[in-house]
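J.: okay, sequence plus prediction incoming.
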Amino acid sequence: MQAGQRTDIRPDIRIDKLLWYLRLTKSRARARAILGQGHVRLNGRHVDRVSACVRAGDVITLPLGEAARVFRVLALPSRRGPPAEAASCYEEL
């Protein structure tokens, strides 16, 4: 690794962890439960495993409450930060 190179940039992240980091679910266990129901889509395809990888630019369709919400991932967070930081990593479509 060269001097000055960032180590916190990842090309992808597990979808269960991403949903928790973005504060779309209260816990990773809740994210896994939602994913296990089979109603979540990643780029139009059903997610069949909680370890599916998400990259910046991917579109996630997620049932939350009575409606389905659609999000585009703008950036991959490196932690579960404050709500404002989490909201800057995605846009709702």
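T.: Looks like it arrived, so ask away. Please read these numbers as outputs of a predicted model, since none were measured by experiment. Numbers count the residues shown, from 1 in each chain.

J.: could you use CA atoms for every contact and neighbour count after this?
T.: Noted.

J.: any idea how far R79 lies from L18?
T.: Plainly put, R79 is 9 Å away from L18 if you go by Cα to Cα, to the nearest Å.

J.: middle-most residue in this structure, spatially?
T.: L18 (3.1 Å; Cα atoms, centre = their mean).

J.: okay, one more to line up with it:
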Amino acid sequence: MAVYTGPACRRCRALGVKLFLKGDRCFTDKCAFERRPYPPGKSRNARRKMSSYGLHLAEKQKAKAEYGVLERQFRKYFEEAKRQKGETGANLVVLLERRLDNVVYRSGMASSRREARRLVTHGHIRVNGHKVDIPSYLVRKGDVITVSDKMKAKEEFKRRFEENSRRMSASWINVDLDNVSATFVDMPTRDDVQPPFNENAIVELYSK
């Protein structure tokens, strides 16, 4: 399973947008993007002029970094979004939001998508009572996400789950703090998600 394993904060600085890739650290004064809001290897006064292609490519890189996917898999999501009815860009956003690791993150069970991916691959996540260890699994409307009994018994996990769920509340996910579970109640819309990238620029890039 291919996944980017390089410095997370460096990606935010290079792309010029805060993607909250480091979880709790991103909400503190230790956040590298807040301390050095300019590209790595450049002085803060350096100017960069990007071409139209470069601007479109940057939007795709933001989306890939945000959801933790590489080019081959991202291209598959785009092709699937193009086959579906409606706007391709909006369909792409919804497909990415339906990833199991993203739903685990959005529900508050993890403080970052990286941490969510680890929970899934290590077998701690259940979908409708069945263990699913594939981060790219697409969650459907009505699916109930829970954790293993081992994780549920940890007081530290439950404490962080409660804190994260308040911070990252999503209208399309219903969180049950008492039972340590989350229900994917409805498909989100593009306006619900408000992604930190321009999905239409990605569509234009792939259409060239």
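T.: Alright, I've got the coordinates. Every value quoted in this text rests on a predicted model; they were computed, and no experiment measured them.

J.: that older thread, now which residue in structure 2 aligns to the residue nearest to the centre of structure 1?
T.: In structure 2, L18 of structure 1 lines up with V103, judged by TM-score structural alignment.

J.: list the contacts for the residue nearest to the centre of structure 1?
T.: By Cα atoms under 8 Å, 6 or more residues apart in numbering, the contact list for L18 of structure 1 reads 54, 76-77.

J.: confirm it sits in a strand?
T.: No: L18 of structure 1 is assigned helix when assessed by DSSP: H, G, I helix; E, B strand; the rest coil, not a strand.

J.: what segments of structure 2 are helices?
T.: 8-15, 32-35, 52-67, 71-83, 88-97, 100-107, 113-121, 149-152, 155-167, 190-193, 199-207 (DSSP state H).

J.: return the set of buried residues in the fourth one.
T.: Under the neighbour-count criterion of 16 or more other Cα atoms under 10 Å, helix 71-83 of structure 2 has 74, 77-78, 81-82 buried.

J.: from R160 of structure 2, how far off is N174 of structure 2?
T.: When distance is defined by Cα to Cα, N174 of structure 2 is 17 Å away from R160 of structure 2.

J.: let me fix that: L95 of structure 2
T.: To R160 of structure 2, L95 of structure 2 is 27 Å away according to Cα to Cα.

J.: what about these two, which has more around it?
T.: More crowded of L95 of structure 2 and R160, by other Cα atoms under 10 Å: L95, with 18 against 15.

J.: can you pull the contacts of the residue nearest to that one when sequence neighbours are not counted?
T.: With sequence-adjacent residues excluded and distances taken as Cα to Cα, 6 or more residues apart in numbering, L95 of structure 2 is closest to Y77, at 6.9 Å. Neighbouring residues of Y77 of structure 2 by Cα under 8 Å, 6+ apart: 92, 95-96.

J.: try K158 of structure 2
T.: Each residue near K158 of structure 2 by Cα under 8 Å, 6+ apart is listed here: 152, 180.
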